[in-house]
Every structure is written in structure tokens, then in C-alpha cells.
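Peer 1: A predicted structure for the sequence below; I have some questions about it.
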Amino acid sequence: MTALGLIAGTLAAQAETKLTIATVNNGDMIIMQKLSSAFEKANPDIKLDWVVLEENVLRQRVTTDIATKGGSFDVMTIGAYEAPIWGKQGWLVPLDDFGADYDYADLVPQVKDGLSVGGKMYAAPFYAESSLTFYRKDLFEKAGIKMAEKPTYAQIAEYANKLSDKKDGIYGICLRGKPGWGENMAWLGTAAVAFGGSWFDEQWKPQFTTEPWKETIKWYLDVMKKDGPPGAAANGYNENRALFATGKCGMWIDATVTAGYLYNPKESQVADKVAFAPAPITDANPKASGWFWSWALGVPASSKNAEAAKKFVQWATSKDYVKLVGESEGWIAAPPGTRMSTYSNPEYKKVAPFADFVLNAIETTNPAKPTVKPVPYTGVQFAAIPEFQGIGTTAGQDVAAALAGSSTGDQALAKAQASAERTMKQAGYPK
């Protein structure tokens, strides 16, 4: 190579921007990574470096990095819990200047609002979800039972018992057991709301030892020990998804985003056998159903490449990206819950029988008024305060220990209560 060529190559390397993207190892994000070559082709001066992590690890890494202004990541996959808290702290770059082509009005209003503070959007929604009950219609038929239109937790327990066939390796129900505020506690927090409970009362006193939480944990431990899979305390979202998709679960209560995976014959061995119903309710709270969550892409204020990072976030959360997924991976794989145009697209609706149900579940969940009794926080499966992450993680470990058999449900809740009370006292609540 000539000296001129060497100089040109050096200048090109210097001009190249490398973006480090932290994301979760969920199916939709794996597709994003796969298709990102299209972004690099359109932006040859930007190279993408991916850090793909298990959910609990991702949350720990990005929280530490952003709180310490570490600058390790240019784009972070965060959720409806972090975005408003971190945005208010000034830790995230506002994302309100993507231009007319981005079509902010096309974003599902509840999802956009959940990622905003003071009218500014601090993370762009990649997909959004509520929760529902997936079940095997063939196993229901074989057992001679019919799923209720709005199942109760008592009915779900009855169904699970009738569906269990452990000789054939089929478990009546699969639920999250892996500890973490966004793993087992995401599901349990939603269930506690359905049983009439809450995370805190109006004076910010933790509620783990109240009757609704005791009923929730008793129901959970009873049904999981009787009709759940072995080793369930190690099973999070991904593990349960794999169990259901390979025909091991009669029912699974979890995220609506999973519908696109379970109905996809390329991914799921039970694609022609799966059906769905709302998340369960109880007499104590007949209106409660699913949670509310969105995975989103944010740009930390500590990034030295904020403009290039924003360009990637704009691309990955655009209508054109949804179309790219639909055309390359099949419309069943399109990221759900974020754009109204997805739900008016006949190609998506043709392959997604759950489309209207999911959109309605997202639109009718109200994180601003999540519980039967008034509470001072927003959120269903989380409370939108900085202290919740630690409280939820510790409680998740206590409950997982009870599921594994090393303590009782009441002991787990008593430990969670004592730890939460200490945390809230140290943080100076009520404020």
C-alpha cells in the first residue's frame, strides 16, 4: 500500500464512530442485532459493538454505568421503570428531535407517556407488552376442560392440576421462579395486585406481610410445587418460553410479546396448539389483569457519541424497522405494542390472531391507578421509585428460596418486609 493509501486508511479509521449497545437476550433484540447490518450499510461511518446480556445482568450493568457516569455504553436497553427516573435525574439524552418521518403520533400513547417526563421522551419504545395466560388448547380438550373467558386464580390452579402429566413430562403450569425485580417479582407483583394488594400503602409502608401478599405467595407456592416443573427457582422468562415452546407446559402466564414467538412455527413446536386468555383475576380485584412494560432504547448523557447513538435509536424504533422485520423475518415477528400502524397493518393482523387482544391489554392497563386502594406510586409490577429495584431484587431472592424449599412463604415475606422497611427508612420515606 502506498503512503497515501496508509494515510487515507488511518483517517477513515479515525473518522469511524463505534457505538456500544447494551441489550437483553430476548428474541426481539436478537433480531435487532441480526438486522443491524442494514443500519451499518446505510451509515458506513458507524460501527456497532453489541453487549447482549441476561436480563438481571443487563439491569445491573447499565444501572451501575449510568449512575457512575461510566460511559461504557452509547445505547442502553432500558424499560418503563428506568426511563422516567433516569430522565428526571438528567442521566438520559431527550429523544424529541427525530423529525416528522419518525411520526411520534403513531406511537401508542400509553407507551410513549411511560417513557416521558415533563413532556419529554427519554427512551424510544422498541416493544411494549402487558401479560396474559397462554395455554395449550389440545391439552385442555384432552382433559375435558374449557378455559374461562376471564379466568380466576382459583380456576387456573384447578386447570393446572388437571393438565399435569408428569409421566409424559408435561407440567400443568410454568411461572417465573428466577429471582429478580424484573423476573419472578414482575409476575408476583402483578398477581399481588390481582389479589387486592400493593407494594406500599399511602404512607409508603411496605406491604409484604399483608393478607393479599400472603394469599399470592401461598397460591404460587402451592401450584408450582404441585404442578410446576422441577427446579423452577432457576426459570426466568427465557427458560419458561423454551419449556412452553417445546410442549412441556399446559399454561404459562407471562408477557404478551411472547405471542409472536409461540405462534411462529419456525420457533415453536406448539404453534398450532397455543391459545390465550387474559391474565387471571380474583374477587378481591375483578378489574385487575396484566402488567405494563416496555423495552426501550435510551442514550446515556455520558455517551461521547450521542448524535450517532440517537441515529441508531431512531432507526431501530421506526416504522421502517418494523417493516424490515416483517419482510425479512415474517410479520409474526414484528415488534409489538409500540406503533398504532402495526395494528392497522393487514399483513400483521393476518398472522397475529392475538393482535387486537394485546393492544387492548396495553391500552387498558393503568399504571397511574394500579391497585384497589390508593397508593402513592405509579406502576403495576414495579413502583416507580429508585429504591424499588433493590427492594424487588431482595424480595425476589427471598421468594425463590421458599420455592426451592429452604424457607416457608411466610418466612420469605417477613424477610422481604424487614428489608424493605429498612431501605425505605434509610431513604427518608415518607417524603
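Peer 2: Right, received. Where do you want to start?

Peer 1: Please count neighbours and contacts with C-alpha atoms only from this point.
Peer 2: OK.

Peer 1: which residues in this protein form strands?
Peer 2: Using DSSP state E, the strands of the chain run over residues 17-24, 46-53, 75-79, 116-117, 120-121, 124-129, 131-136, 251-255, 274-278, 293-298.

Peer 1: A further structure is provided below for comparison with the first:
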Amino acid sequence: MQKNVIALTVAAMAASVSLAASAETLTIATVNNGDMVRMQKLSGEFTKANPDIDLEWVTLEENALRQKVTTDIATKGGQFDIMTIGTYEVPIWAKQGWLLELDGLPDDYDTDDILPGIRGGLSMDDKLFAAPFYGESSMVMYRKDLMEKAGMEMPEDPTWEFIGKAARAMTDKDAGTYGVCLRGKAGWGENMAFLTATANSFGARWFDMDWKAQFDTQQWADTLNFYVDLMNDAGPPGASSNGFNENLTLFQNGQCGMWIDATVAASFVTNPDDSKVADQVGFALAPDNGLGKRGNWLWAWSLAIPAGTEKAESAKKFVAWATSKQYLELVASNEGWANVPPGTRKSLYENPEYQKVPFAAMTLKSIEAADPTNPTVDEVPYVGVQFVAIPEFQGIATSVGQQFAAALAGQVSVEDALKSAQALTTRAMSKAGYPK
């Protein structure tokens, strides 16, 4: 009897060693934000259900992640089996043949449940090339107490004129309270994300139908003058150094009357553990100018599979798990509905439990108000709301962002910043061979 037990134990150990030896390791590149960190923490549920798959994580700050995965996929480096990429990269990389189509997903994955605007931004020729982990637009987050003290009431759909008046009315610089906090830090995903979306609502655009730069137009002058004047009157000091994280901290500390930024921030500013003003936060749509376009963007952090991986089937299993309805329920059971990755699925916004989350409805309205295929008042040859979906955009927009940050800091005039933006964009597009 004892010999049989020993034999069975040895056999079980051998089987375990054999399984471990044969397990396939997926290397996943991801960004170091709260939702992705949570995904890593919960991924033990995936490996428990899939003991033949191991996970290796490469977690990076956003700018470093973009640089690393772009270099790897462009050079066919093959370091990663799954990449966290955004709405900007997906159509460009899919067109290059760098991404695998996400076909053959499980029947219960329900691709049709993905919000149309988010799904469209991650597709080419109606084929899905990345699965959204969370989606976002931008909206107004504001202090209800300061708005009331200023004798004003925030409408659900404010205009930029209202935002300007309210910001100036709520500002008390002696008390360290500023009416509005907006992105000023230079970068295509920082100040230019905000300013490109804002410019859409002012009737501006990056290029006309012949790919000619449009920074020499009155619409861009109106956009940048409004922004610089507003931030000088009602913004915090050093605003040209503030991006998403800096403004989040200012708002949570009670120093901003309004913050216009990513809808995904709503759970951070309403969390009493982190935010001093959690019980005073209200939400509204991003502002407009009555021209039919709001100043909000559309973005999704998504999981994609590079075409060079040799582990496509295992990678698809993980992508399907991490972006599924079941994953949302897993997060809700562990962290509460307010911390579920937002902005991806229709069924989430139909869920009565999620409808109780104070920012759920406004997040959905904001996402639905953005149209990446028709982002501007006048016709354009590009796709994208806060970006232009061409490979050259990252470099050009980063340079333009530096000019606009300098204007905000008072180092150059708005007029000179726009002249520089026009010249450098024209030069870069000409060198790249546009129009194509």
C-alpha cells in the first residue's frame, strides 16, 4: 500500500514538472496605470484556469511603453506576445500588417457588445485588430460647492463661453483655488490631445483635404488665444508643466474648480480615500461652441497581438479573458462596480448595479458624442478625434505641443507659436510626401 502511494506521489510530481516544463510563457507589455496593475493582480484567475500558460509582465510608464512597443513591432523584434496599445496605433499598425486579426474569439465573448465608437477605432475593414481593456472620452469634472458659491449652475452641455465665465468666477488665487485646470505639458498625448479636441469644437482642423496645415487660420487663433487667456486668468501657476497626473493631484487636493480631462479619472476624483473633494464632484459634457462638435476625445487602451508571435492561440485566450464581460464581473466582486474598467461594453451601461455609479451615464454620453471618422466641422482626410491617424503625427504633434506650451508659459506669443506650428508641420508633411 505504501509503495503504491509513493508511486502515485512520484507520478503526480513528475506530471507537475512535465506540465511546468511544457507551459507556454506569454510576454505582455503594459502601461503602469491603476487598471492595468489591477489586471496583473487578478491574472492568477486566468493562469488557474489555464495551467499550461504562464504570464511574464513588462510594465512601463506610458511614454516608455509607446517607444518600446513601437520599436519592437516596427523592427520585428518579437519581444512581446501581447501589447497594450491605443486607438492611435491600431489602424496604422493593422494597415502595415503588424497586428493579428482577433478572429475566432469564444462565442460568449460577444464582439457585438463592444460600444460602436470604441470598436470602430480598433477595426480595419470591419475586422477587429485590438480588444479594448477600457475606453474613455473627456468631460468636465467640477466642484459643485464652488460653482454654487460663484452663483452659477453647471449645465449638462456647457459652452466654452460658460466655462470661461465660471472659471474666472471660481478663482481665488489668494486662497490657492483656481477656476480651471487644463493640460499644459508638451506632448502629442498631453497638451495636444486636449487642444486638438478643443480646436475641433472651435471649427479648426489639422489639415484640409489636400493635407495642407491649417495653423494659419482664424479658428486655430481663436482656440489658442481662448486657452492661453483662460489659463492666465484662472489656471494654476506653472500650468505649462502640468499633464494628467499633475492636474489630478491638484483637483483631488481641492485646488481646481473645474478639470476637463479623461472620463476614466472620475473614479479617482470621487474616491474618498484619495480625494478631499470626493463628495462635491459633478460631471458635465465637454464644452462646445454651437458648431456641432464638442471638445472631447475618444481613446481606448487595448490589448493587441503582434503578427510575429508564435503563441497566437494562447495570446488570444488571454486577450479574450482580460477584455470579457466575466472580467468586469471579477473586478466588481473584488473592487466594487466604480472600479470596473469603463467605456467598452454596452452591457456594462445596461447593468442596474453599474448605473448607480455617479459618473457612469456621463461617461457613456461623452463617448457617444465623439466620432473619430467625422471629428471636425469641416471635412478632413484623416481619422481621429484628438490625433491624426498617420505615422508622422507623433513627431509633428510633439513639436507643435512644445510651441503651444511655450505660448502658455509666456515665452512666445500665440501668434508666433502658430506661425512656428504652421511652418514645422508643413515642412514635415512635405518631407513625408503628402499629399499621397
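Peer 2: Ah, there it is. Treat the numbers as computed from the prediction; the structure is a model and nothing was measured.

Peer 1: that older thread, can you put the strands of structure 1 in CSV and add mean neighbour count?
Peer 2: Converted to CSV, the strands of structure 1 look like this (neighbours: other C-alpha atoms under 10 Å):
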stretch, mean neighbour count
strand 17-24, 21
strand 46-53, 16
strand 75-79, 26
strand 116-117, 18
strand 120-121, 20
strand 124-129, 27
strand 131-136, 24
strand 251-255, 24
strand 274-278, 21
strand 293-298, 27
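
Peer 1: Which one of those strands lies nearest to Gln89 of structure 1?
Peer 2: Gln89 of structure 1 lies closest, by C-alpha to C-alpha, to one member of the strands of structure 1: strand 116-117, at 10.3 Å.

Peer 1: now the closest one: which residue numbers in structure 2?
Peer 2: Mapped onto structure 2 using TM-score structural alignment, strand 116-117 of structure 1 covers residues 123-124.

Peer 1: which other residues reach that stretch?
Peer 2: 90-91, 94-95, 129-130 (C-alpha atoms under 8 Å, 6 or more residues apart in numbering).

Peer 1: average gap between that stretch and structure 1?
Peer 2: Stretch 123-124 of structure 2, aligned to structure 1 and superposed, deviates on average by 0.7 Å (mean C-alpha distance after the TM-score superposition for structure 1).

Peer 1: what's the distance between the residue mapped onto Thr398 of structure 2 from structure 1 and Ser318 of structure 1?
Peer 2: By TM-score structural alignment, Thr398 of structure 2 lines up with Thr393 in structure 1. To Ser318 of structure 1, Thr393 of structure 1 is 33 Å away according to C-alpha to C-alpha, to the nearest Å.

Peer 1: Select from the contacts of stretch 123-124 of structure 2 every entry located in helices.
Peer 2: 90-91, 94-95 (DSSP state H).

Peer 1: Name the nearest of those residues relative to Gly257 of structure 2.
Peer 2: Nearest to Gly257 of structure 2 among these is Val90, at 35.5 Å by C-alpha to C-alpha.

Peer 1: Now do the contacts for the aligned partner of the closest one in structure 1.
Peer 2: Structural alignment (TM-score structural alignment) places Val90 of structure 2 against Ala83 in structure 1. Residues in contact with Ala83 of structure 1 (C-alpha under 8 Å, 6+ apart) are 92, 115-116, 122-123, 298.
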